[in-house]
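1. The sequence isn't on hand, but the structure is:
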């Protein structure tokens, strides 16, 4: 009992140390970026600013909003930049408890899922935002001068980043389901029509109420689902052939007849 308690306490101490190192890395990056917090927010706001009428600016309705919103954006960027250190600390904590084959699978999955999430955010920033904001600006009545609030803009951007980041995790989810034996590649191909319908339903729920953004989320989701099926089919090993094959009833009868004939000849 004492050994179990000591082991549990040792794991807690190691977990605390790993979390502290990850937090220190995040704080250091955040402090280094803070002098450019305003410029960082300007980069985030560029897709919206490019679609606003000339001379129009975003507004801040709160007293401290012009300070806290850039700080939040800078914290988000700091987390993305410190993510390799955070992931390494998490990996160093769980790796000793994994088998060798689990480590071989976990490393590419963790790296791949991180890269796919960042690609999803980049796709949203460089392609989706410009298209959606341009569509909204063209659709808006001429009597309205848009002046978005920076806090609402940040909330919208964060929700879109998370939506597209998670969407790009579809191949990883498909591979995990196949490797865990929850579903087969053949079953995934069979339910393809339902996945397509589900992708458009999900896109309609979490994206703005315009057809363009829904398509820009649903179509990549479907394509990434197909990519996940291809990768799962490549890494899934075929079932090993059994070393022993049981004889059929006819073969057993023939063998018995052969043994009886051999005994008669021996007599």
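-> Ah, there it is. It should be emphasised that the depicted structure is a prediction, and the values quoted were computed from it without experimental measurement.
2. drop to CA atoms for contacts and neighbour counts, all remaining ones
-> Noted.
3. all helices of the stretch 51-200 of the chain, in order?
-> 65-94, 100-123, 129-139, 150-167, 170-179, 185-190, 192-206 (DSSP state H, counting those that start in this stretch).
4. Which elements pack onto the third one?
-> Packing partners of helix 129-139 (3 or more C-alpha pairs under 8 Å, 6 or more residues apart in numbering; DSSP states H and E): helix 37-49, helix 211-235.
5. between it and helix 150-167, how many degrees?
-> Here helix 129-139 runs at 130 degrees with respect to helix 150-167, directions being taken by axes from the mean of the first three to the mean of the last three C-alpha atoms, to 10 degrees.
6. Show me the contact partners of helix 129-139.
-> Contacts to helix 129-139, defined as C-alpha atoms under 8 Å, 6 or more residues apart in numbering, come from residues 47-48, 50-52, 212-213.
7. which among those residues end up buried?
-> Neighbour counting by 16 or more other C-alpha atoms under 10 Å classes 47-48, 51-52, 213 among the contacts of helix 129-139 as buried.
8. Turn these into TSV, columns for distance to residue 61.
-> Shown next, in TSV, are these (distance: C-alpha to C-alpha, whole Å):
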residue	distance to residue 61
47	21
48	18
51	21
52	18
213	27
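9. of the residues you listed, closest to residue 110?
-> Distance to residue 110 across the buried ones among the contacts of helix 129-139 (C-alpha to C-alpha) is lowest for residue 213, with 28.1 Å.
10. Next up, the contacts around the closest one.
-> So residue 213 contacts 128, 131-132, 203, 207 (C-alpha under 8 Å, 6+ apart).
11. Tabulate those (JSON lines), appending neighbour count.
-> Putting the contacts of residue 213 into JSON lines (neighbours: other C-alpha atoms under 10 Å) gives the following:
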{"residue": "128", "neighbour count": "21"}
{"residue": "131", "neighbour count": "17"}
{"residue": "132", "neighbour count": "20"}
{"residue": "203", "neighbour count": "24"}
{"residue": "207", "neighbour count": "21"}
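12. Of those residues, which pair is most distant in space?
-> Farthest pair in the contacts of residue 213 (C-alpha to C-alpha) is 131 and 203. Separation: 15.7 Å.
13. measure the residue nearest the centre of the chain to residue 145 for me?
-> With distances taken as C-alpha atoms, centre = their mean, the residue of the chain nearest its centroid is residue 169 (3.0 Å). Per C-alpha to C-alpha, to the nearest Å, residue 169 is found 38 Å from residue 145.
14. And for residue 38?
-> 24 Å.
15. between those two, who's got more neighbours?
-> Higher neighbour count among residue 38 and residue 145: residue 38, with 18 against 12, using other C-alpha atoms under 10 Å.
16. alright, now check it against this:
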């Protein structure tokens, strides 16, 4: 009996003695932020070497140029647009390239304060979230922009030639990248809600109909006023909601405390 009490006490005191003073936390935060900056600098230098700012602009301009006249080009209205717009695109691309490294630094900062059963699901969720962000941005670049510009061009009068400004174009697609990258985190949010017992899986299943309405409202707010981009955001959000419910079943069981698992086993037996 005494041995079992000692074992349970050891489990409860898993983090005992690991507390650090506030200054130590600030020093650790400073180091992790510096590592993030180093990673962004390295990613920016690599992208500046290849494909370069001009190459990045050519890449993101592919969807709209496919719906412009053969020799037409994007224009730069602002005096400093030819310099600042490629720089903005380079910085955004550096953040995307270094995203796993940034997530890893965030993990290294919070990991000492987590129990072992929490670490089992925290690290997979961090990298799964990064993959979902990449998937959302790739979905915009490879599918949404082409369909959206094709839909918009159908309403352009024959006397009007579309020659968009590079600055407004970059701002529009960057906002779409961010919107889809964030919206594709729906499974992560669902899993965390279940893991921290804020909602149950049964409640999420009964909330399906309401979430469909929420998804279309969010899509209407975050996307341009065209049907294609709104559907392209709302439908994946609904599908990812179902993915989150399935994933929540796994993380809800794998993230239990050891004593909870033992009590569940004894209850079932």
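-> Now that the structure is in, tell me what you want to look at. As the structure is a computational prediction, the values presented were derived from the model and not from experiment.
17. And the TM-score between them?
-> Superposed pair, TM-score by TM-score structural alignment, normalised by the length of structure 1: 0.85. Supporting alignment: 239 aligned residues with a C-alpha RMSD of 1.8 Å.
18. just to revisit the earlier point, ok, the contacts of helix 129-139 of structure 1 vs residue 113 of structure 1, which is closest?
-> Closest approach to residue 113 of structure 1 among the contacts of helix 129-139 of structure 1 (C-alpha to C-alpha): residue 213, at 23.0 Å.
19. mind checking what that closest one lines up with in structure 2?
-> For residue 213 of structure 1, the aligned residue in structure 2 is residue 229 (criterion: TM-score structural alignment).
20. How much space separates its match from residue 210 of structure 2?
-> 21 Å.
21. swap in residue 88 of structure 2?
-> Here residue 88 of structure 2 is placed at a distance of 38 Å from residue 210 of structure 2 (C-alpha to C-alpha).
22. ok, now residue 117 of structure 2?
-> Note on residue 117 of structure 2: its distance to residue 210 of structure 2, by C-alpha to C-alpha, is 33 Å.
23. circling back to that earlier point, which residue in structure 2 aligns with the residue nearest to the centre of structure 1?
-> Aligned by TM-score structural alignment, residue 169 of structure 1 pairs with residue 185 of structure 2.
24. Please verify my assumption that that match contacts residue 132.
-> Yes. With contact defined as C-alpha atoms under 8 Å, residue 185 of structure 2 reaches residue 132; the gap is 6.4 Å.
25. Which strands and helices lie in contact with the lengthiest helix in structure 1?
-> Ranked by number of residues, the top helix in structure 1 under DSSP state H is helix 2-33. Where contact means 3+ C-alpha pairs under 8 Å, 6+ apart, helix 2-33 of structure 1 is packed against helix 65-94.
26. Structure 2: matching residues for the helix it packs on?
-> Here helix 65-94 of structure 1 aligns to structure 2 at residues 81-110, judged by TM-score structural alignment.
27. So for the matching stretch, what gets flagged as buried?
-> For stretch 81-110 of structure 2, the buried set under the neighbour-count rule, 16+ other C-alpha under 10 Å, comprises 85-91, 93-107, 109.
28. Same question for stretch 44-58 of structure 2.
-> Quick answer for stretch 44-58 of structure 2 (16+ other C-alpha under 10 Å): 44, 47-48, 52-53, 56-57.
29. got the contact list for it?
-> If you take C-alpha under 8 Å, 6+ apart as the criterion, stretch 44-58 of structure 2 is touched by 86-87, 89-91, 93-94.
30. try it again with 10 Å
-> Here stretch 44-58 of structure 2 makes contact (C-alpha atoms under 10 Å, 6 or more residues apart in numbering) with 38-43, 59, 61, 65, 82-83, 85-95, 97-98, 166, 170.
31. now stretch 223-232 of structure 1
-> With contact meaning C-alpha under 10 Å, 6+ apart, stretch 223-232 of structure 1 is reached by 167-179, 184-186, 188-189, 192, 195-196, 199, 218-222, 233-234.
32. Now a PyMOL select for only the buried ones of those.
-> Listed next is the PyMOL selection for buried residues among those, using 16+ other C-alpha under 10 Å:
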select buried, resi 167+168+169+170+171+172+174+175+176+177+178+179+184+185+188+195+196+199+218+220+221+222+233
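33. Residue 240 of structure 2 corresponds to which position in structure 1?
-> By TM-score structural alignment, residue 240 of structure 2 lines up with residue 224.
34. how much space between that match and residue 204 of structure 1?
-> Noted for residue 224 of structure 1: a distance of 18 Å to residue 204 of structure 1, by C-alpha to C-alpha.
35. that older thread, between residue 117 and residue 210 of structure 2, point out the one with more neighbours.
-> With neighbours defined as other C-alpha under 10 Å, residue 117 of structure 2 and residue 210 compare such that residue 117 has more, 13 against 10.
36. which position in structure 2 aligns with residue 136 of structure 1?
-> Looks like residue 136 of structure 1 aligns to residue 152 there (TM-score structural alignment).
37. tally of neighbours for that match?
-> Around residue 152 of structure 2 there are 13 residues (other C-alpha under 10 Å).
38. From residue 241 of structure 2, how far out is it?
-> Distance of residue 152 of structure 2 to residue 241 of structure 2, computed by C-alpha to C-alpha: 29 Å.
39. neighbours around residue 177 of structure 2, how many?
-> Using other C-alpha under 10 Å, residue 177 of structure 2 is surrounded by 20 other residues.
40. nearest spatial neighbour of it, skipping sequence neighbours?
-> residue 137 (5.1 Å; C-alpha to C-alpha, 6 or more residues apart in numbering).
41. Give me the distance between the one you found and residue 191 of structure 2.
-> From residue 137 of structure 2 over to residue 191 of structure 2 the distance is 22 Å, taken as C-alpha to C-alpha.
42. now do residue 30 of structure 2
-> To residue 191 of structure 2, residue 30 of structure 2 is 30 Å away according to C-alpha to C-alpha.
43. how about the residue opposite residue 10 of structure 1 in structure 2 once aligned, what does it touch?
-> With TM-score structural alignment as the criterion, residue 10 of structure 1 lines up with residue 24 in structure 2. Counting by C-alpha under 10 Å, 6+ apart, residue 24 of structure 2 makes contact with residue 30.
44. Correct me if wrong, but residue 237 of structure 1 is in a helix.
-> No. Applying DSSP: H, G, I helix; E, B strand; the rest coil, one finds residue 237 of structure 1 to be coil, outside a helix.
45. Contact partners for it?
-> Shown in contact with residue 237 of structure 1 (C-alpha under 10 Å, 6+ apart): residue 179.
46. cool, and residue 100 of structure 2?
-> Residues near residue 100 of structure 2 by C-alpha under 10 Å, 6+ apart: 39, 106, 126-131.
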